[in-house]
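Asker: Got a predicted structure here, sequence first:
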Amino acid sequence: MKAITLNLQLPDKIEISDIELSEISSNEVLVRVKAAALNHRDEWCRQGLYPNLKNGVVLGSDGAGIITEVSAEVDPSWIGKEVIINPAMNWGVDQRVQSKDFKILGMPDNGILAEYVKVPADRVHLKPSHLNWAESAALPLGGLTAYRAVCVQGQINEGDKILVTGFGGGVAQFAVQFALANGAEVYVSSSRTEKIEKAKELGVQNGFDYTDENWPDKALEETAGFDLIIDSAMGDTLDNLIKVIKPGGRIVFYGATKGNPKGFQARKVFWNQIQLIGSTMGSDLDFERMLELVKEKKIVPVIDRVFELEDTVQAFDRMKEGLQTGKIVVQIEK
């Protein structure tokens, strides 16, 4: 079968490979992949910035397709079902935090950028009927991460004023959609006007250019502060987030692309009872509840662009450039 594999010896660092499809094991299913979506971790693997990298591993964590085979322990009625795949493996029994065995499909184990993928049977869920293949493939990793940040760690309430930073990427767009679905008043930040305008089309009140050093003052003048902030950058941007969060507010961060903050306003944090909350992907229960919300509210992922399998390098390049608004999808089967 054809698959997109890591090869750090090549100029593009990835290649289309013909690899052997091994037999499924106990409690596994085989999925014929219709579409797969990229995440930043895929590009980080390509750049050699992810731990435990191995050449020859199939990349990709997000995908949707049709079950073609099941092991003897799995209900055969699953054959022919249209499914999406939960790429979070081995969360564990504690809903508060993942186990030490937690891992994500796509590195160090084979992922979903392939014509077929075999996964444990408990990783597949019926595809939401209102979504097409590209939209379904776009949902799992970003949707799960955003749901946990907004609904579980963020404990969003109807009427909350919420800021989602860095709108344009997959997790941020889902965070916006989930916040809106929960009745929040939503704002975003971005360095690109077109991304802010896209957010407004989704129902966002307004957006702020985070390259403008006066954006916190403008945000405070317009909103009087936020109840909840969802962020993936951290670094020195944390100071500005502390400025615009209300006393008693919550700052949830699921990444630190700008590294650790050099300065930290500890006094303002403790005096104003501000909560700084870390978040990652989510548990199996989080995934199920995320799917319920998507189905109930008929939420549709924002798709930036769909590439053919043979154009996967261009898809990765677009991810690297950071120009996307929404998810980048690779169509595996036409």
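Answerer: The structure has been received and is ready for your questions. Numbers count the residues shown, from 1 in each chain.
Asker: from here on, contacts and neighbour counts on C-alpha atoms
Answerer: Fine.
Asker: measure the spatially most central residue of the chain to Gly203 for me?
Answerer: Centroid-nearest residue in the chain: Gly142, 1.6 Å away (criterion: CA atoms, centre = their mean). Going from Gly142 to Gly203 by CA to CA, to the nearest Å gives 19 Å.
Asker: which non-adjacent residue is nearest the residue nearest to the centre of the chain?
Answerer: Distance criterion CA to CA, 6 or more residues apart in numbering; nearest residue to Gly142, sequence neighbours excluded, is Val171 at 4.4 Å.
Asker: check which helix or strand covers that neighbour.
Answerer: Val171 belongs to helix 170-181 when assigned by DSSP states H and E.
Asker: rewinding a little: doesn't the residue nearest to the centre of the chain belong to a helix?
Answerer: Yes - counting by DSSP: H, G, I helix; E, B strand; the rest coil, Gly142 is part of a helix.
Asker: Spell out, range by range, the strands that occur in the stretch 51-200 of the chain.
Answerer: 62-70, 82-85, 88-89, 103-104, 116-120, 124-126, 161-164, 185-190 (DSSP state E, counting those that start in this stretch).
Asker: who wins for proximity to Val306 among the ones you listed?
Answerer: Evaluated with CA to CA, the strands of the stretch 51-200 of the chain place strand 62-70 nearest to Val306, the distance being 13.1 Å.
Asker: Next up, a structure to set beside the first:
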Amino acid sequence: MKALILTKSEGPGSVELQDIDRPTPGPGEVRVALRAASLNYRELWISRGQYPGMKLPSGLGADGAGVIDAVGAGVDSAQVGREVVLYPGQGWGDNPKYPGKNFALYGMPLPGTLAEYICVPVENALDKPASLSFEEAACLPTAGLTAWRALRVKANLAAGESVLITGIGGGVAVAACVFAVAMGGKVFVTSSVEEKIRRAEQLGAAGGVVYKQDKWGKALGKLAGGIDVVVDGAPASSLSQYVRCLNMGARVVIYGSTGGVDAQFSTPDLFLRHATLLGTAMGTPSDFRDMIAFVAQHRLRPVIDQRFPLARARDALLALESSHDMGKIVVSMS
């Protein structure tokens, strides 16, 4: 089978599409003939060697959707033919608050989804929402799960609350916008350009501000009047701007560190507002099931930025690095 393999950590241009053996499902596993996968910035970090416990060669890709075509021992053969979307990791553990030390994702150290086939535990393969294409479903696992857990589990967003999503355009931010609107939130966004704010408004956002302007936090305060929940992937450059826009009891959920790891802000702006600062990454299998059910119930559609065939998976990674715009970059196997 064809699979995208990283053999040396010299950046996204160093990946290779190779012929490797098609995997055989073990006990409790199913084999999925993948139809689509989506990319995350995680693949770029891995390609540069910026990931703990790097072992090469390695397949890439954590997100995927496809059709079960074989089962291992102990798995009902009726599973064959199911259209599924994959929970992107294994070994979260028993504590829903955070993953255990054995938690691992597909595409390093586990086999990757940028391939024609993958074997996963049967419980990792959830029914694909019938309203979604394989490409749309493949957009959900990593970015969608992170956004879902930020909003539903960490922030416990309630209908009618105001939500700020920083840096609209990336996979998590766009998923958070779609989810927050469906949950009844009043969504505001930040972006480097007005065009992305307008596109967020098409997804249901109430408006936004360009973060390249000086003191954009004041503009946000005038626009929103106050923020109850923040989903932030770039706190180093944004937290000090919006902290004074927070309402009493606000929840700030940080999921990334784009633009730097050091965030400076006035601590009284948090504690005098009784605000909570939270961190999150990925989510539990239960979170994933809840998210997929929510997507199916509300017939939500992920936003796809660009599409590539598997034969051009390297180009897809290069596009993620240089020309990514709004939503997810998808690789199709068919």
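Answerer: Noted; the coordinates are in hand. Remember, it's a predicted structure, so these values are computed and weren't measured experimentally.
Asker: on contacts alone, who are the packing partners of the longest helix along structure 1?
Answerer: When structure 1 is parsed with DSSP state H, its longest helix is helix 284-297. Helices and strands touching helix 284-297 of structure 1, by 3 or more CA pairs under 8 Å, 6 or more residues apart in numbering; DSSP states H and E, are helix 140-147.
Asker: residues in structure 2 matched by the helix it packs on, start to end?
Answerer: Taking TM-score structural alignment as the measure, structure 2 aligns residues 141-148 with helix 140-147 of structure 1.
Asker: In that stretch, which residues are buried?
Answerer: 141-148 (16 or more other CA atoms under 10 Å).
Asker: Identify the residues contacting it?
Answerer: Around stretch 141-148 of structure 2, the neighbours that count as contacts under CA atoms under 8 Å, 6 or more residues apart in numbering are 40, 62-64, 85-88, 171-173, 175-176, 179, 231, 255, 280-283, 287-288, 291.
Asker: Any idea how far that stretch is from the middle of the chain?
Answerer: Between the centre of stretch 141-148 of structure 2 and the centre of its chain there are 4 Å (CA atoms, centre = their mean, to the nearest Å).
Asker: now stretch 127-145 of structure 1, how far from the chain's geometric center?
Answerer: Relative to its chain's centre, stretch 127-145 of structure 1 lies at 11 Å (CA atoms, centre = their mean).
Asker: Repeat that for stretch 261-271 of structure 1.
Answerer: Its chain's C-alpha centre and that of stretch 261-271 of structure 1 lie 28 Å apart, by CA atoms, centre = their mean.
Asker: Going by neighbour count, list what's buried in that stretch.
Answerer: Buried residues in stretch 261-271 of structure 1, counting neighbours by 16+ other CA under 10 Å, are found at Val269.
Asker: and if you look at stretch 85-98 of structure 1?
Answerer: Buried, per 16+ other CA under 10 Å, within stretch 85-98 of structure 1: 85-89, 91, 98.
Asker: with these in mind, which one is nearest to Gly263 of structure 1?
Answerer: For these, the nearest to Gly263 of structure 1 is Gln98 (29.0 Å; CA to CA).
Asker: and Val172 of structure 2, what is it in contact with?
Answerer: Contact analysis of Val172 of structure 2 by CA under 8 Å, 6+ apart lists 143-144, 146-147.
Asker: ok, those residues vs Gly74 of structure 2, which is closest?
Answerer: Nearest member of those to Gly74 of structure 2, counting by CA to CA, is Gly144, at 30.6 Å.
Asker: So the closest one versus Lys2 of structure 2, what's the distance?
Answerer: From Gly144 of structure 2 across to Lys2 of structure 2, the span is 26 Å (CA to CA).
Asker: likewise Arg152 of structure 2?
Answerer: 37 Å.
Asker: From what I see, Gly170 of structure 2 and Glu321 are in contact.
Answerer: No - between Gly170 of structure 2 and Glu321 there is no contact under CA atoms under 8 Å: 11.8 Å.
Asker: Would you mind telling me which of these two has the busier surroundings?
Answerer: Using other CA atoms under 10 Å, the more surrounded residue of Gly170 of structure 2 and Glu321 is Gly170, with 20 against 14.
Asker: which residue numbers in structure 2 go with the one helix or strand Asp239 of structure 1 maps to?
Answerer: In the assignment (DSSP H and E), Asp239 of structure 1 maps to helix 238-244. The aligned range for helix 238-244 of structure 1 in structure 2 is 239-245, by TM-score structural alignment.
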